[in-house]
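A.B. asks: A structural model of the following input is requested.
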Amino acid sequence: MSPGDEHDYRSADRGGRSDDPYSTLGGTRQTRTRLPDSNAGHPQARRPARASRSLVMIVGVVVLLIAAIAFANRGGGADDEGSPGAKGRESAGSAPTAPTGTKPVQGRNGTIASGFARDEQGAQSAAANYAVALGSVEMFTADTRHDIIKATHDPAVVPKLQSDLDAAYSPSFYANVGLEKDGTPPAGLTFVSRTVPVGTKVVEMNDGAATVEVWCTGLVGLAGEGATKPVTGTWFTLTQKLTWAGGDWKISSSSQSEGPTPVNGDNRASTADEMADAIGGYGGFTYAR
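C.D. replies: Here you go, the predicted structure:
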């Protein structure tokens, strides 16, 4: 979560539910019930449905299921032209995240991955990992925030950015997200701030610079009984301008836009205790690709 991001990092409209394309019978969420036929007054009762038709339908579904499983499990070598990872980096459109044969980075700058490759894959990896770090709880504490900014940003922009962020993370901002004036959560509650990259896209790239969009979903709020700011989900896209500095990709500037936001599903909202247990039991990711 970024500076003052009550109006930046985590803004997302929550409009009312519209037609649900995934529901039954064209979104009406209704089912049809056929009452049994009666012979009284009807000399010729309705003929029963032919068993052969049902058998054909069942066989068809099974065949489609087998075909889908076979397609999903189809293997291919690193040089297989049919595999998503084999496409050239210059191919048009966004390719799905897939094994490419390149090992994950081994370096660490504090708790943040470092040593990304100087190519499209490396730029996307850096942007995704930096999005996770910049949307973390650690951004709400001055010392750890300073470390994150130094690890993710071009040294040329760090001093001014640090000053701007120190001013942005003010007592009034903390109060707005339900925290105490010093940025700590109220007693008995757990503060949640996580960014989860959903996908990345290289918009522009040359030898020493890249612009990468990171589509994200995020969690922010307080978990626990009596929380006045419950944990909510948001959707947003980060646009990071990266520069090659000191042997790694670093952020020179960034911006955020709302969405794309999917239609809300029918999932039951978890209780405060369930959410607190999940936050404490599931760790976040440090390497996204």
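A.B. asks: contacts and neighbour counts: CA atoms only from here.
C.D. replies: Noted.
A.B. asks: Do a quick rundown of the helices in the stretch 101-250 of the chain.
C.D. replies: With DSSP state H, counting those that start in this stretch as the criterion, the stretch 101-250 of the chain has helices at 120-134, 142-152, 158-168, 171-176.
A.B. asks: One more, so I can put them side by side:
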Amino acid sequence: MSDEHDYGEPTGTRVRLPDADPYGGARRPGRSSSRSLVTVVGVVVLLIAAIAFANRGGDDSPSSSATGDTDKPKAAPTAATGTKPVQMKMGGIPAGYARDEQGAQSAAANYAVALGSAEMFDTTRRHEIVETVYAPDVAAARQSALDNAYSSETFLSNIGLEKDGTAPEGQTFVSRIIPVGTKVTASNEDQATVEVWYTSLFGLSGEASTNPVSESWYTTTYQLEWTNNDWKITDFQQKDGPVPVGRDQKASTADDMTKAVEEYGGFTYAR
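C.D. replies: This is a model prediction of the structure:
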């Protein structure tokens, strides 16, 4: 099992100290002209597709009505299934997933969000999360390991937090995971292996921060087990990437980052 700050083995957190004025809004170095050309071409393609969709309108041609569903394109792997998302929560986390691949993917995505949240740095809330997402036979051991990790003064100091896991005065701690996609690599009625590709925001937002909020990309593979009428985690492995090429965007100010984190809530993920 790998070490990482996102999922409960935070002793492996990478702390990147900022350059001068981390929130000063410096742009990344300019890209080549070929990069600009690719961007322009991409925008044009999207524009053409949007126009075609807008002008599509109704299709009363015989070919569309006579063939029925046989000529309709098949749903993409990430398309909505039409199944309603979960209607209940346990410990503040969506629960009650379907006993199929769709349910396993939804569970993995939502559990990733919970385990990568800033709430994991609060002892009471951490215990609730672990008891909710882990299978009972592994939750106790995981709880002990997490308590040791999250109470480490060295770890907390390295990421800029106080001894009790709170942010220094005038700063906001950000730890948030945003799943990009999920994939089932193995499954049966009682077990499932699900990969979750996601981007992570982590750091302290504030003018005096020495660990400004930055993004990272990872893929975590979850081993899930059907127990107590729901999917629960029994193990996981994490790896870096896939990592996209960064855009030439101006970094936001500390105030803008703090405001965004406070005003934009997370999602409940369902296939």
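A.B. asks: looking at the helices of the stretch 101-250 of the first structure, which is buried most?
C.D. replies: The highest average neighbour count among those, using mean count of other CA atoms under 10 Å, belongs to helix 120-134 at a mean of 25.
A.B. asks: Now do the alignment partner in the first structure of residue 167 of the second structure against residue 133 of the first structure, distance only.
C.D. replies: Residue pairing (TM-score structural alignment): residue 167 of the second structure is matched to residue 185 of the first structure. The gap separating residue 185 of the first structure from residue 133 of the first structure is 19 Å, by CA to CA, to the nearest Å.
A.B. asks: Same check on residue 198 of the first structure?
C.D. replies: 15 Å.
A.B. asks: Please name the residues that touch the match of residue 167 of the second structure.
C.D. replies: With contact taken as CA atoms under 8 Å, 6 or more residues apart in numbering, residue 185 of the first structure is in contact with 178, 179, 191, 222.
A.B. asks: Identify the residue spatially nearest to residue 181 of the second structure, adjacent ones excluded.
C.D. replies: Sequence neighbours aside, residue 197 is the residue nearest to residue 181 of the second structure in space, at 5.4 Å (criterion: CA to CA, 6 or more residues apart in numbering).
A.B. asks: do the same with residue 172 of the first structure
C.D. replies: residue 181 (7.3 Å).
A.B. asks: Would you check how far apart residue 191 of the first structure and residue 111 of the first structure are?
C.D. replies: 20 Å.
A.B. asks: In terms of neighbours, single out the busier of the two.
C.D. replies: residue 191 (23 against 12; other CA atoms under 10 Å).
A.B. asks: Can you give me the distance of that one to residue 148 of the first structure?
C.D. replies: From residue 191 of the first structure over to residue 148 of the first structure the distance is 18 Å, taken as CA to CA.
A.B. asks: coming back round to it: using JSON lines, lay out the helices of the stretch 101-250 of the first structure together with distance to residue 18 of the first structure.
C.D. replies: Converted to JSON lines, the helices of the stretch 101-250 of the first structure look like this (distance: least, CA to CA, whole Å):
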{"stretch": "helix 120-134", "distance to residue 18 of the first structure": "31"}
{"stretch": "helix 142-152", "distance to residue 18 of the first structure": "40"}
{"stretch": "helix 158-168", "distance to residue 18 of the first structure": "37"}
{"stretch": "helix 171-176", "distance to residue 18 of the first structure": "30"}
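A.B. asks: quick one: which of those is nearest residue 234 of the first structure?
C.D. replies: Ranking the helices of the stretch 101-250 of the first structure by proximity to residue 234 of the first structure (CA to CA) places helix 120-134 first, at 14.0 Å.
A.B. asks: give me the stretch of the second structure that the closest one matches.
C.D. replies: Using TM-score structural alignment, helix 120-134 of the first structure pairs with 101-115 in the second structure.
A.B. asks: who's in contact with the matching stretch?
C.D. replies: 6-8, 93-95, 97-98, 120, 129-130, 133, 176-179, 182-184, 187, 192, 194-196, 222, 224, 231-232, 268-271.
A.B. asks: and what of stretch 214-229 of the first structure?
C.D. replies: Contacts for stretch 214-229 of the first structure (CA under 8 Å, 6+ apart): 10, 127-128, 131, 135, 177-178, 185, 188-201, 230-240, 259-260, 272-273, 275-276.
A.B. asks: Run through the strands of the stretch 101-250 of the second structure in chain order.
C.D. replies: Secondary structure of the stretch 101-250 of the second structure (DSSP state E, counting those that start in this stretch): strands at 172-187, 191-205, 214-227, 230-240.
A.B. asks: Ranking those by mean neighbour count, which comes first?
C.D. replies: Buried most deeply of those, by mean count of other CA under 10 Å, is strand 191-205, with a mean of 23.
A.B. asks: That strand versus strand 172-187: what angle between them?
C.D. replies: 170 degrees (axes from the mean of the first three to the mean of the last three CA atoms, to 10 degrees).
A.B. asks: host element of the counterpart of residue 70 of the first structure in the second structure?
C.D. replies: Matched by TM-score structural alignment, residue 70 of the first structure corresponds to residue 52 in the second structure. Here residue 52 of the second structure, judged by DSSP states H and E, is contained in helix 33-54.
A.B. asks: Give me the distance from that helix to the chain's centre.
C.D. replies: 28 Å (CA atoms, centre = their mean, to the nearest Å).
A.B. asks: With stretch 111-125 of the first structure instead?
C.D. replies: The answer for stretch 111-125 of the first structure is 18 Å, by CA atoms, centre = their mean.
A.B. asks: Let's see the distance spanning that stretch from one end to the other.
C.D. replies: Using CA to CA, the distance between the terminal residues of stretch 111-125 of the first structure is 15 Å.
A.B. asks: Now do stretch 145-160 of the second structure: everything it contacts.
C.D. replies: Stretch 145-160 of the second structure has contacts (CA under 8 Å, 6+ apart) with 8-11, 15, 121, 123, 162-165, 167-168, 203-204, 209-211.
A.B. asks: ditto for stretch 1-11 of the first structure
C.D. replies: So stretch 1-11 of the first structure is contacted by 134-137, 139, 165, 168-169, 173, 176-177, 193-195, 218, 220, 234-236, 256-258 (CA under 8 Å, 6+ apart).
A.B. asks: Give me the buried positions along that stretch.
C.D. replies: 1, 2, 3, 4, 5, 8, 9, 10, 11 (16 or more other CA atoms under 10 Å).
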